[in-house]
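# Sequence unavailable; structure follows:
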């Protein structure tokens, strides 16, 4: 089967299975690069792809400067594509299965209290000075992520009907495509009530969506990323990336540092697999620090 037709068939299959638009775009970009690489190297049929071709492509990406995490993501996309070819009986075995993932350095950036206050104070000043809806909206986006660990796509799709002020909870469609409930603290509940009142006064009515663009239409993924691009430029932090995911990591970091159990963190972060949660707990949890303070061999030495 011609590779270009197989690639199109695979993308159509992902769309038919209602894969998120974000994942479809990732396949088009990351898997598309592999297809182009094969074509440039005169590999035109799916049946001609060998383990060596996959490995050589990933080495090519490495030489271009791709980090281990990016290379592993590309390998996952290639494996998914070739698994589909096996399902369609185009090939008997997936040649990418024997290609190993690269070992990646585990470093997860989080914000310090000083950085968080710096960002929030920036938006407070702009809002007071200009009575700016955009500054208040961006301030609240940060507050909501820090208070719930909500994901980027969930921010965009959040509706006022999803906010239960009485029971202090948010409802979102998570990665599992299921409606999930997230508890809110009293502080976050009060902040959202005040923001809703501001929106009513500003626009004369409340939009269906909690966060909107300047023209009061639903926020898009691109417009949300522009929010963080602008904030990144204003803050100019050198040791941490200003992004929605960094705020989510910060939420998880504070839970782990507080001593919260891995099970509770998993529920709040809505990780499908607790091994993901354990990665954070192992990195940040305070249990290891407490055990070290108690049993360290230096404790019994007269120094």
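On my side now, so go ahead. Computed from a predicted model, the values in this text were never measured in an experiment.

# from here on, contacts and neighbour counts on C-alpha atoms
Noted.

# in stretch 235-249, what's buried?
Residues 241, 242, 243, 244, 245, 246, 247, 248, 249 are the ones in stretch 235-249 that count as buried (16 or more other Cα atoms under 10 Å).

# ok, residues contacting it?
Residues outside stretch 235-249 that contact it (Cα atoms under 8 Å, 6 or more residues apart in numbering) are 108-111, 118-119, 142, 145-146, 149-152, 225, 228-229, 231-232.

# which stretches of the chain form helices?
According to DSSP state H, the chain carries its helices in the segments 3-16, 21-26, 32-40, 51-63, 68-87, 113-130, 133-148, 152-157, 186-203, 221-235, 244-257, 262-269, 274-284, 287-295.

# for the buried residues of stretch 235-249, which one is nearest residue 23?
For residue 23, the nearest member of the buried residues of stretch 235-249 is residue 245. The distance, counting by Cα to Cα, is 16.6 Å.

# distance between the ends of stretch 159-175?
One end of stretch 159-175 sits 17 Å from the other (Cα to Cα, to the nearest Å).

# now the buried residues of stretch 235-249 as JSON lines including distance to residue 53?
Listed next are the buried residues of stretch 235-249 as JSON lines, based on distance: Cα to Cα, whole Å:
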{"residue": "241", "distance to residue 53": "34"}
{"residue": "242", "distance to residue 53": "37"}
{"residue": "243", "distance to residue 53": "35"}
{"residue": "244", "distance to residue 53": "36"}
{"residue": "245", "distance to residue 53": "33"}
{"residue": "246", "distance to residue 53": "35"}
{"residue": "247", "distance to residue 53": "38"}
{"residue": "248", "distance to residue 53": "37"}
{"residue": "249", "distance to residue 53": "36"}
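
# Presented hereafter is structure B, for comparison with structure A:
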């Protein structure tokens, strides 16, 4: 993205910078969300200006010195360009989910520039995009979760600081169903052992309290008492989970830990942190939790999102049918 952004005409590049400020300062979006928006918008603007993805910046600089720099075509941005850009993405094999996200980014950008009076109308308002396929992540069975926790606890029994950390974060991920970014952002003070609750800062900087059980409490106490002190450095701050070098643990490390731990469970599919989140939600529903309670625990803005993340197992449907249908027996 940086190379394409540098190749844009000066006025357009400055506009991208202003849009970045808008997303970060006015809309208060997370760094990852801002990065995704900018990547899509830069791709669109590069397409508008016929800048190839593998652009040679030295060639662009030489052309600028000869007075043949890339012409500013921003005023030509219309719905036809938007559709052609998405068509190019489709030809390159982008998924429906990616196309839908990029269309949404483009609409956000064109709405912003039109409000500033930089375009006579908002071309994004006329843009439609395919609905993304909503695929569910893999789910562990309850017995597979039990095997996962037993194996994880067995490794932690040796007292290795990283093994204690890994067991604690796996327990907490499943116990609470928090997102991986929420887990990595936790501080020690966010954990209330007396009530067995953890304060989570979710999407949109919305705060919620999520309960956890006794197994997670035990693993957290072991990590904080016997593991974390061996990894803490001046860079650790108040982070609940630390990396091997003492800094706050990063999502890549958490993904690696979970995938590695699940791979040791016989018969289990390849499940990552999001799979543990989905497993927790599914098992709560199977246990009788209502959908709105699960929605609050997961931090979803709408119930529709929770319905996509959770599903009712065939066994539960059969049990309900047997118990309630007058002709089931």
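Thanks, I have it. Keep in mind that this is a model prediction, so the values were computed, not measured.

# May I have the TM-score of the superposed chains?
The pair, once superposed, lands on a TM-score of 0.82 when counted by TM-score structural alignment, normalised by the length of the first structure; 296 aligned residues with a Cα RMSD of 3.4 Å.

# quick revisit: out of the helices of the first structure, which is closest to residue 171 of the first structure?
Checking the helices of the first structure against residue 171 of the first structure by Cα to Cα gives helix 152-157 as the closest, at 9.3 Å.

# The second structure: matching residues for that closest one?
Aligned by TM-score structural alignment, helix 152-157 of the first structure corresponds to residues 180-185 of the second structure.

# what's next to that stretch, contact-wise?
The set of residues that contact stretch 180-185 of the second structure without belonging to it, under Cα under 8 Å, 6+ apart, is 169, 173, 200-202, 239-241, 248-251, 254, 273-274.

# do that again at 10 Å, thanks
Outside of stretch 180-185 of the second structure, the residues that reach it under the criterion Cα atoms under 10 Å, 6 or more residues apart in numbering are 169, 172-173, 176-179, 199-203, 239-242, 248-255, 272-274, 276-277.

# mind checking how far that stretch is from the chain centre?
Computed by Cα atoms, centre = their mean, to the nearest Å, the separation of stretch 180-185 of the second structure from the middle of its chain amounts to 10 Å.

# What are the buried residues along it?
Buried positions in stretch 180-185 of the second structure, judged by neighbour count with 16+ other Cα under 10 Å: 180, 182, 183, 184, 185.

# returning to that earlier point: just put the helices of the first structure in CSV and tack on distance to residue 163 of the first structure.
CSV is the format used below for those (distance: least, Cα to Cα, whole Å):
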stretch, distance to residue 163 of the first structure
helix 3-16, 30
helix 21-26, 25
helix 32-40, 39
helix 51-63, 44
helix 68-87, 34
helix 113-130, 22
helix 133-148, 12
helix 152-157, 12
helix 186-203, 9
helix 221-235, 20
helix 244-257, 19
helix 262-269, 16
helix 274-284, 26
helix 287-295, 34
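
# before we move on, the earlier item: max pairwise distance over the buried residues of stretch 235-249 of the first structure: which two?
Considering Cα to Cα, no two members of these lie farther apart than 241 and 248, which are separated by 12.1 Å.

# What's the match for residue 162 of the second structure in the first structure?
Correspondence of residue 162 of the second structure to the first structure, assessed by TM-score structural alignment: residue 134.

# Next up, the contacts around the residue nearest to residue 120 of the first structure when sequence neighbours are not counted.
Nearest residue to residue 120 of the first structure, sequence neighbours excluded (Cα to Cα, 6 or more residues apart in numbering): residue 139, at 6.1 Å. Remark: with contacts taken as Cα under 10 Å, 6+ apart, residue 139 of the first structure is in contact with 119, 120, 121, 122, 123, 124, 127, 133, 195.

# so how far is residue 218 of the first structure from residue 139 of the first structure?
When distances are taken as Cα to Cα, residue 139 of the first structure and residue 218 of the first structure turn out to be 17 Å apart.

# ok, now residue 199 of the first structure?
The separation that residue 199 of the first structure has from residue 218 of the first structure, given Cα to Cα, amounts to 14 Å.

# Quick check: neighbours shared by those two?
Residues within reach of residue 199 of the first structure and of residue 218 at once, by Cα under 10 Å, 6+ apart, are 207, 210, 211.

# Tell me who's in contact with the second one.
It stands for residue 210 of the first structure. Applying Cα under 10 Å, 6+ apart, we find residue 210 of the first structure in contact with 137, 140-141, 155-163, 192, 195-196, 199, 218-219.

# mind checking what it lines up with in the second structure?
Under the alignment (TM-score structural alignment), residue 210 of the first structure maps onto residue 240.

# just residue 47 of the first structure next, same as before
When the second structure is aligned by TM-score structural alignment, the residue opposite residue 47 of the first structure is residue 75.

# which of the contacts of stretch 180-185 of the second structure count as buried?
Applying 16+ other Cα under 10 Å to these, the neighbour count classes 169, 172-173, 176-179, 199-202, 239-242, 248-251, 254-255, 272-274, 276-277 as buried.

# residues touching residue 140 of the first structure, list them.
Counting by Cα under 10 Å, 6+ apart, residue 140 of the first structure makes contact with 120, 123, 134, 146, 188, 191, 192, 195, 210, 211.
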